[in-house]
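>>> coordinates only, sequence not included:
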C-alpha cells in the first residue's frame, strides 16, 4: 500500500484511550453516535492535523501542527473522531466530534490507497475557507509533524467543500494554492466616493 499513516505520539493515543474509557467524557461529548455505539470502539488512522494560517505572496503556504485526529471505529465504520492537542504538559485529549468529515475522510483515504506514488496521509485545515483537505505529502518517511505542502503534494478537499471546489478530487498543491490565495485574500475596501 503506497499510503503511509504516520504513528501518533504515544501520549496522544493514550489520552484518547483514556477518554474513550471515561463514561463522563463520552456522555458529555456532542456525539450521539459515539454515546449509542454498540460494542467496542477503537481509535484508528491517526492523522496529523495541520492548519494553513496564511499563504505568502510568493505562494508558499505556512502551516503549523495543531493536533492529531483519530477516527473512532465501531464495527465496520467510523462513528466519530477524537482530537488531541499539544499542551505545555504534552499531548492531551481535546474533544470528540462527528459529522460529514468523518465519512468524507474515510472515503478520501480509500481513494488515496489506489495511487501509484507513495504518500503520507495528513489533514490540512484552511480556516479562512472553512475547508478541510486530506493532504497527501510526498515524503512518506516524515514523522508527519513538520513540513509544508510541496508543489507536487496532493490536496483532496473533503465534503462539504467550499462552493466552486470539487470535493474528493485530488489537486496538486501548485494548482490549488493559487485558487485558494484568491479566495482567502480579503478584497480591498472601496475608496471613499467611488461606486461600491
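All right, it came through fine. On a predicted model such as this, the values are computed, not experimentally measured, just so you know.

>>> Could you use CA atoms for every contact and neighbour count after this?
Fine.

>>> The residue nearest in space to the middle of the chain and residue 23: what is the separation?
In the chain, the C-alpha closest to the average C-alpha coordinate belongs to residue 123, at a distance of 2.8 Å (CA atoms, centre = their mean). For residue 123, the distance to residue 23 equals 28 Å [CA to CA, to the nearest Å].

>>> And residue 150, by the same measure?
Applying CA to CA to residue 150 and residue 23 gives a distance of 42 Å.

>>> More neighbours: which of the two?
When residue 150 and residue 23 are compared for neighbours, residue 150 comes out ahead with 16 against 12, by other CA atoms under 10 Å.

>>> Can you tell me the SS state at that one?
The local conformation at residue 150, judged by DSSP: H, G, I helix; E, B strand; the rest coil, is coil.

>>> Give me the nearest residue to it, chain neighbours excluded.
residue 173 (6.7 Å; CA to CA, 6 or more residues apart in numbering).

>>> for comparison:
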C-alpha cells in the first residue's frame, strides 16, 4: 500500500525554491548540477525529526521536528537534497546535501510503498549513532510535526547504517529502540578482583 506523504509547509518549499534560484547556490555546486541535470526540482518532502532521550530514565524517547528535507531531482535522477528549518521567523532554507542518503531515501521509500498497511513517511535522525532512518508512522492523519513514536510504527535504517543494523529492512519501534539504546549506553566498568 502506498505511503501517505504529508505536504510540506508552503513557506518551507518557497525557501528551498529561492535558494535554488540564488546565485550563492553555485558555491555549493548546486548551480553546476542544475545545468548538468537540466534544472533541479524539489520533490518528496519529508519532515525530519531528531530522536532524543533514548538513554534517559525519564520515560520513552521523544522526537523533535527540526526541518523538512526535499529530494532534488534532475531529468533522470535525484542528485541531492535541500532542507528548510523552522526559525523564530518561520521557515528558512538551511542547507543543500548530497551523498549516500539521497539514493538510500529513494530505495527505502520504494520498499515502504510495497509494505502492507498505510504509513506516513518521515525521517528520523539518531545523531549519536550517525544514523538516519525512514520513520513509517502508522497514523497517516497525524500532524507531521508531532513526535510520538507508536508501537505500530516501523523504522527503516538508511544506508550506510551502523554495523550490525541492516539498511532498508523495516523494524518495529519496540525491536529497534532497545538495540540502539544498548549501543549508546556504555558498558559497566569492570572491577578489579578483590
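Cool, got the structure. The model shown is predicted, which means the values in this text are computed figures rather than measured ones.

>>> Drop the TM-score for these two in here.
Overlay of the two chains. TM-score (TM-score structural alignment, normalised by the length of structure 2): 0.92; 192 aligned residues with a CA RMSD of 1.9 Å.

>>> just to confirm, which helix or strand has the residue nearest to the centre of structure 1 in it?
Element membership for residue 123 of structure 1, per DSSP states H and E: strand 119-126.

>>> Quick one: residues in contact with that strand.
By CA atoms under 8 Å, 6 or more residues apart in numbering, the surrounding residues in contact with strand 119-126 of structure 1 are 2-6, 47-53, 109, 131-142, 144.

>>> Tell me the mean distance between the next helix or strand after that strand and structure 2 once they are aligned.
Later in the chain than strand 119-126 of structure 1, the nearest helix or strand by DSSP H and E is strand 131-137. Here the mean offset of strand 131-137 of structure 1 against structure 2 after fitting is 0.2 Å, by mean CA distance after the TM-score superposition for structure 1.

>>> which helices and strands does strand 131-137 of structure 1 pack with?
With contacts taken as 3 or more CA pairs under 8 Å, 6 or more residues apart in numbering; DSSP states H and E, strand 131-137 of structure 1 sits against helix 100-112, strand 119-126, strand 154-157.

>>> winner for burial among the ones you listed?
Among those, the stretch with the highest mean neighbour count (mean count of other CA atoms under 10 Å) is strand 154-157, at a mean of 26.

>>> Alignment lookup: residue 124 of structure 2 to structure 1.
Under the alignment (TM-score structural alignment), residue 124 of structure 2 maps onto residue 124 of structure 1.

>>> Can I get the helices and strands packed on strand 131-137 of structure 1 in CSV including distance to residue 167 of structure 1?
Formatted as CSV, those follow (distance: least, CA to CA, whole Å):
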stretch, distance to residue 167 of structure 1
helix 100-112, 9
strand 119-126, 14
strand 154-157, 5
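
>>> just so I know, which of those lies nearest residue 27 of structure 1?
Nearest to residue 27 of structure 1, of all these, is helix 100-112, at 19.4 Å by CA to CA.

>>> residue ranges for the strands of structure 2, please.
41-52, 62-73, 78-87, 90-97, 120-126, 131-137, 154-157, 171-172 (DSSP state E).

>>> after superposition, how close is the fifth one to structure 1?
This means strand 120-126 of structure 2. Mean for strand 120-126 of structure 2 is 0.2 Å (mean CA distance after the TM-score superposition for structure 1).

>>> gap between that strand and the chain center?
The chain centre lies 4 Å from the centre of strand 120-126 of structure 2; the measure is CA atoms, centre = their mean, to the nearest Å.

>>> Over to the shortest one?
Its chain's average C-alpha position is 16 Å from that of strand 171-172 of structure 2, according to CA atoms, centre = their mean.
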